[in-house]
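A.B. asks: predicted model follows, preceded by the sequence.
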Amino acid sequence: MSPARIASLWGVGGLRPAPGTWGSAAVLPLALLPGWVAMAACAAFTLAGFWALNRLPEAERDPDWVVVDEAAGMSFALAFAMSLWGAALAFALFRLFDIAKPGPVGWADRQPGPFGVMADDLAAGGLAALGVLAFHAAGLG
């Protein structure tokens, strides 16, 4: 398997407009499975992403066609979804945090190379997961 195919999530990164949104949406079916499956997918996407990005010279920056990082971060958020409403909130929060880059997401985004490419989305997924957990703790979903 080529590093570019993995980094683009088997071509999803070529979809337009908004390839990052398509990369996030590609893993939404994980919401129908137990949370541990989404967490295992997060680990698999993270490992595969680091492997692929370390073999691509263009990964020193975050090209828009690289969406394995979105798949990893979104999978992290979905691990805590527990309902379809939770999955919808996870998606909305993940995209918001990935685009707006608040706090730790912005810090991670400024890190060089494959670490920065992957870490900002994992941080966005973590923040989205916290939002989803708060949503469920409040009895809303």
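C.D. replies: Arrived safely, thanks for sending.
A.B. asks: please make it C-alpha for all contacts and neighbour counts, starting now.
C.D. replies: Will do.
A.B. asks: so which bits of stretch 93-106 are buried?
C.D. replies: Within stretch 93-106, the residues that qualify as buried are L93, F94, R95, F97, D98, K101, P104, V105, G106, counting by 16 or more other Cα atoms under 10 Å.
A.B. asks: what's the longest helix in this structure?
C.D. replies: In the chain, with assignment by DSSP state H, the single longest helix is helix 113-137.
A.B. asks: okay, pairing it with this:
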Amino acid sequence: MAPGTVGTLWAWLSYLALQQWLPPQHMGMLIAASTVVGWWACTTTARNMAVADPGSIVWDEVVAFWLVLWLAMPMGWWGQLVAFGLFRFFDAAKPGPVGWADSLFKGFGWRGGWGILWDDFVAAFCTLLVIAVWRFL
């Protein structure tokens, strides 16, 4: 199983556990803090591994899928499964805006660390857009 898929599954499971103890506004604060800490961690890890976007970093999937669940919940199991599938599609295939986001910030330093996270946030946005259209119809 690909590391990104494992990271997204972990995000799903951990979100379901965390929401038992954290009200929505605290979950939002956790996502924001995790983004800032993740930016630093992704920057540092990529630099130390000497790889611009290491596939072994999955924090980007975790934070982005937490964002999807936080904004789309409540959903039943099937809705969550659809959200998981959509996010994995957008993250792996990188169609349109996700591919653009993936190419926007490359390299090392703060730009590279942000780039590791950025394409996953755009994949999360695309996922949320599809869910919004699905709910509207």
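C.D. replies: Noted; the coordinates are in hand. This structure is a prediction, so every number in the text was calculated from the model and none was measured.
A.B. asks: quick TM-score on the pair, please.
C.D. replies: Once the chains are laid over each other, their TM-score by TM-score structural alignment, normalised by the length of the second structure reads 0.77; 122 aligned residues with a Cα RMSD of 2.1 Å.
A.B. asks: thinking again about what came up before, show me what the longest helix of the first structure is packed against.
C.D. replies: helix 35-53, helix 68-78, helix 84-100, helix 103-109 (3 or more Cα pairs under 8 Å, 6 or more residues apart in numbering; DSSP states H and E).
A.B. asks: so the second one matches what in the second structure?
C.D. replies: Mapped onto the second structure using TM-score structural alignment, helix 68-78 of the first structure spans residues 59-69.
A.B. asks: for the last one, same thing?
C.D. replies: Helix 103-109 of the first structure corresponds to residues 96-102 in the second structure, going by TM-score structural alignment.
A.B. asks: which outside residues touch that stretch?
C.D. replies: Stretch 96-102 of the second structure is touched from outside by F90, D91, K94, G115, I116, W118, D119, D120, V122, A123, with contacts defined as Cα atoms under 8 Å, 6 or more residues apart in numbering.
A.B. asks: other residues contacting the match of helix 68-78 of the first structure?
C.D. replies: So stretch 59-69 of the second structure is contacted by 4, 7-8, 10-12, 15, 28, 31, 34-35, 38, 42, 80, 83-84, 87, 116-117, 120-121, 123-125, 127-128 (Cα under 8 Å, 6+ apart).
A.B. asks: the same query, at a cut-off of 6 Å, please.
C.D. replies: Here stretch 59-69 of the second structure makes contact (Cα atoms under 6 Å, 6 or more residues apart in numbering) with G7, T8, A11, L117, D120, F121, A124.
A.B. asks: show me what contacts the aligned residue in the first structure for A41 of the second structure?
C.D. replies: Alignment note (TM-score structural alignment): A41 of the second structure maps to A52 of the first structure. Remark: with contacts taken as Cα under 6 Å, 6+ apart, A52 of the first structure is in contact with P3, A7.
A.B. asks: what's the spacing between A52 of the first structure and P114 of the first structure?
C.D. replies: 9 Å (Cα to Cα, to the nearest Å).
A.B. asks: in the contacts of stretch 96-102 of the second structure, find the pair that's most separated.
C.D. replies: Distance extremes for the contacts of stretch 96-102 of the second structure: the farthest pair is F90 and G115 at 15.7 Å, using Cα to Cα.
A.B. asks: distance to A59 of the first structure added to the helices and strands packed on helix 113-137 of the first structure, as CSV?
C.D. replies: Conversion of those to CSV gives the following (distance: least, Cα to Cα, whole Å):
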stretch, distance to A59 of the first structure
helix 35-53, 5
helix 68-78, 11
helix 84-100, 17
helix 103-109, 12
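A.B. asks: tell me which of those helices sits most buried.
C.D. replies: Of all those, helix 68-78 carries the top mean neighbour count, a mean of 33, counting by mean count of other Cα atoms under 10 Å.
A.B. asks: got the angle for that helix vs helix 84-100?
C.D. replies: Put simply, helix 68-78 of the first structure runs at 140 degrees to helix 84-100, going by axes from the mean of the first three to the mean of the last three Cα atoms, to 10 degrees.
A.B. asks: and helix 68-78 of the first structure, how far from the second structure on average?
C.D. replies: Following the fit onto the second structure, the mean deviation recorded for helix 68-78 of the first structure is 0.8 Å by mean Cα distance after the TM-score superposition for the first structure.
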